[in-house]
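A.B. asks: Predicted model and sequence below, questions to follow.
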Amino acid sequence: MTTKTNQGNYFEDFRIGQQLVHATPRTVTEGDVALYTALYGPRFVVQSSAVAAMDIGFEDAPVDDLLVFHVAFGKTVPDVSLNAVANLGYADGRFGVPVYAGDTIRTVSEVIGLKENSNGKTGVVYVRSRAVNQRDEMVVDYVRWVMVNKKDHSKPAPETVVPDLPAVVAPESLRLPVGLNLEGYDFAGAGSSFCWEDYAVGEKIDHVDGMTIEEAEHMMATRLYQNTAKVHFNQFEQAKGRFGKRLIYGGHVISLARALSFNGLENAFKVVAINAGSHCNPTFAGDTIHAWTEVLGTYEIHERHDLGALRLRTVATKDKPCADFPYKDADGKYDPQVVLDFDYTVLMPRRAV
């Protein structure tokens, strides 16, 4: 039987500098936005209300930044992580121009790092992925690294190249939407009066609520993003694997944690950077996700008196409420119930003076 289908790349198929042009471009629709809201329930006012968004300079209610990230990510899966063991982390991520319903997203990736694991059966692939809209304007650009199976274990290891990645996206490189002006920001509609000035470095916010992941939800989510990774879809294959069942896509947990963070961060209306991120332990259907956030930094935006930026670390756990428990042990190892450690930067309105 002949095979014309894409079998995906294995670790030995990647090389430094390789350019991967991903199929297929994806037009984001209002239906995608509605389904994303149904899956996670985000309540941030700028994405929920076209009126509130236009009052501060957007053309319409922008597509949620993480939905943009997931669509861009999903495009990369057939070429980067179809044969992955696990997605490991993120760094140096920036969001560009806003995406609106009707915009078309396409993604290209470059291989920037390779490191074979000591078992000789897998290796870590580092890629920088850049997604643009139909006008070739950048909508999101980020690095991720993923553990990928080798097909032929006898293949010699490539020269190890591990990229030097920044610990944080520099505040001066953050991209603000053109025309953004928060003088008309709707605090009452947003549900909180807390401004940028009300948050302090070291402060921790327990988001209190929990959300249980249902099997059907994560399957629908990965289909929404056209994420075809076998570890999320194929129970027949995963029954023979390490865990005996399908893994939840890590981005699903990121979106749940971001939605939960509304409690206490109601006015964090836009994600502008992904500084770092780790999927610390696997998540499965039936797990209940809780989250808390630590403020890592407060940044003034040059010559802007209407908004500032917060660097945040959101930690998500499964089946364990987050209030005041040590998420790492003395050796720096994550508690088994910690599933996400996500470091990102958001915009927030400042108090009117």
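C.D. replies: Yep, that arrived. Residues are numbered from 1 along each chain as shown.

A.B. asks: C-alpha only now, for contacts and for neighbours.
C.D. replies: OK.

A.B. asks: for Asn275, helix, strand, or coil?
C.D. replies: Three-state call for Asn275 (DSSP: H, G, I helix; E, B strand; the rest coil): strand.

A.B. asks: In contact with it, which residues?
C.D. replies: 90-93, 166-169, 343-345 (C-alpha atoms under 8 Å, 6 or more residues apart in numbering).

A.B. asks: Comparison target below:
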Amino acid sequence: MSKTNPGFFFEDYTLGQVIDHAIPRTLSGGERAMYHALYPSRHALYSSDEFARACGLHASPLDDLIAFHTVFGKTVPDISLNAIANLGYAEGRFHLPVWPGDTLHARSKVIGLKQNSNGKSGVVYVRTEGLNQHGSLVLDYVRWVMVRKRDMEAPAPDTVIPDLATHVAPEALLIPEGLDFSHYDTALTGEPHRCPAYQIGEIIDHIDGVTLSEAEHMMATRLWQNTAKVHFDATFRDDGQRLIYGGHIISLARTLSFNGLANAQMIAGINGGAHANPAFAGDTVKAWSEVLDKADTSAPGVGALRLRLVATKGSPAAGALKDADGRYLPEVLLDLDYWVLMPV
């Protein structure tokens, strides 16, 4: 009997199945330093303990996407080791900040299954929860993944596609305890623009770009302990290329958005998202954002801004997303709809 883990194939999943993912991870300032070196993130709340204390927190938390990538990485051996592609996200909420010293683990529940018409693969929908050492929920989200079949003759399961919300309602966003932007100092953040300065429908071209390298994306993927074969093994794809981890693109785009959204401090929710096209080493990533909505929160001085963050390769016009038939343009890498917390 083999002692190695071949990973789950599509026919191994059942509706309602709960998977407790292995290898909990204790996070430290090392992850922050590596994250800021890789991308590099510059939001003040995640860079300065003193700034965070002035905003009502006891210290600077770890970047929200550090928590997201850590939890995501825990799920890969059970959810996407044999994935063809990670297709999308929905209903994501950040429940609690993550601090250096916290230990995160993850569990997922299968909430949908659909075999593809070619009979060689299928789409698995899971709701994943990330929990800390106290058993408290740190974040949760839904994602769906296209996974290979092992046995082409295995019968297709009944098709169940979950009914997912189009977005997280602003009143359902969770504000970290104590967060207070009443005395927020824009002189320390790099830009003066607060929530009221942004208009619904406004397009922000973030201008800057980053050319992807094999070294950085491999380091990032290993940092989050993501073991998906398509990111490491060049023989796993017919084109002989290693696919860039989609989370790497999310973090690059979020960092690029600093230029124009420096005060969009905390990610509070992920409404939806799609990795529209694959990315490979040598591609140059740029980004633009569209303001979708604004909302008040119960926290003093804190507003919520709903943004569409789009990462592209090359330099298509800011605002360009889909063709006349509704298909993503080939230059579009990421389409992410999310909520951020920023001062009013």
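C.D. replies: Sure thing, it's come through. Fair warning: this is a prediction, and the values are worked out from it, not measured in the lab.

A.B. asks: And the contacts of Asn275 of structure 1, which is closest to Ile301 of structure 1?
C.D. replies: Thr345 (12.4 Å; C-alpha to C-alpha).

A.B. asks: three-state assignment of the closest one?
C.D. replies: strand.

A.B. asks: and the aligned residue in structure 2 for it, what does it touch?
C.D. replies: Applying TM-score structural alignment, one finds that Thr345 of structure 1 aligns to Trp339 in structure 2. By C-alpha under 8 Å, 6+ apart, Trp339 of structure 2 lies in contact with 267-271, 304-307.

A.B. asks: Neighbour-wise, which one of these leads?
C.D. replies: Highest neighbour count within these: Gly269, with 29 neighbours (other C-alpha atoms under 10 Å).

A.B. asks: Who's the closest spatial neighbour of that one, skipping the chain neighbours?
C.D. replies: Distances taken as C-alpha to C-alpha, 6 or more residues apart in numbering put Arg93 closest to Gly269 of structure 2, at 4.3 Å, once the chain neighbours are dropped.

A.B. asks: what residues are up against that neighbour?
C.D. replies: With C-alpha under 8 Å, 6+ apart, Arg93 of structure 2 has these contacts: 139-141, 168, 173-174, 268-270.

A.B. asks: what about 10 Å?
C.D. replies: Each residue near Arg93 of structure 2 by C-alpha atoms under 10 Å, 6 or more residues apart in numbering is listed here: 129, 137-142, 168, 172-174, 267-271, 338-339.

A.B. asks: same thing with Gly112 of structure 2?
C.D. replies: 13-16, 123-127, 144, 158-163.

A.B. asks: After the longest helix along structure 1, which helix or strand is next?
C.D. replies: Scanning structure 1 for the helix with the most residues, using DSSP state H, yields helix 65-80. Heading C-terminal from helix 65-80 of structure 1, the first helix or strand you meet, by DSSP states H and E, is strand 84-95.

A.B. asks: got the contacts of Asn275 of structure 1 as TSV, with distance to Pro25 of structure 1 columns?
C.D. replies: Converted to TSV, the contacts of Asn275 of structure 1 look like this (distance: C-alpha to C-alpha, whole Å):
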residue	distance to Pro25 of structure 1
Tyr90	23
Ala91	24
Asp92	23
Gly93	20
Pro166	29
Ala167	31
Val168	30
Val169	27
Asp343	28
Tyr344	26
Thr345	27
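
A.B. asks: now these: which count as buried?
C.D. replies: Among the contacts of Asn275 of structure 1, the ones that count as buried by 16 or more other C-alpha atoms under 10 Å are 90-93, 168-169, 343-345.

A.B. asks: Just give me the closest of those residues to Lys204 of structure 1.
C.D. replies: With C-alpha to C-alpha as the yardstick, the closest approach to Lys204 of structure 1 among those comes from Asp343, at 13.6 Å.

A.B. asks: Apart from its neighbours in sequence, what residue is nearest that closest one?
C.D. replies: Arg313 (4.4 Å).

A.B. asks: How is the one you found assigned, secondary-structure-wise?
C.D. replies: Following three-state DSSP, Arg313 of structure 1 is assigned to strand.

A.B. asks: Relative to Val346 of structure 1, how far out is it?
C.D. replies: Between Arg313 of structure 1 and Val346 of structure 1 the computed distance is 11 Å (C-alpha to C-alpha, to the nearest Å).

A.B. asks: Would you agree Gln199 of structure 2 is in contact with Ala295?
C.D. replies: No: Gln199 of structure 2 lies out of contact with Ala295 (C-alpha atoms under 10 Å); the separation is 11.9 Å.

A.B. asks: Touching both of those two, which residues are there?
C.D. replies: Joint contacts of Gln199 of structure 2 and Ala295 (C-alpha under 10 Å, 6+ apart) are Leu305.
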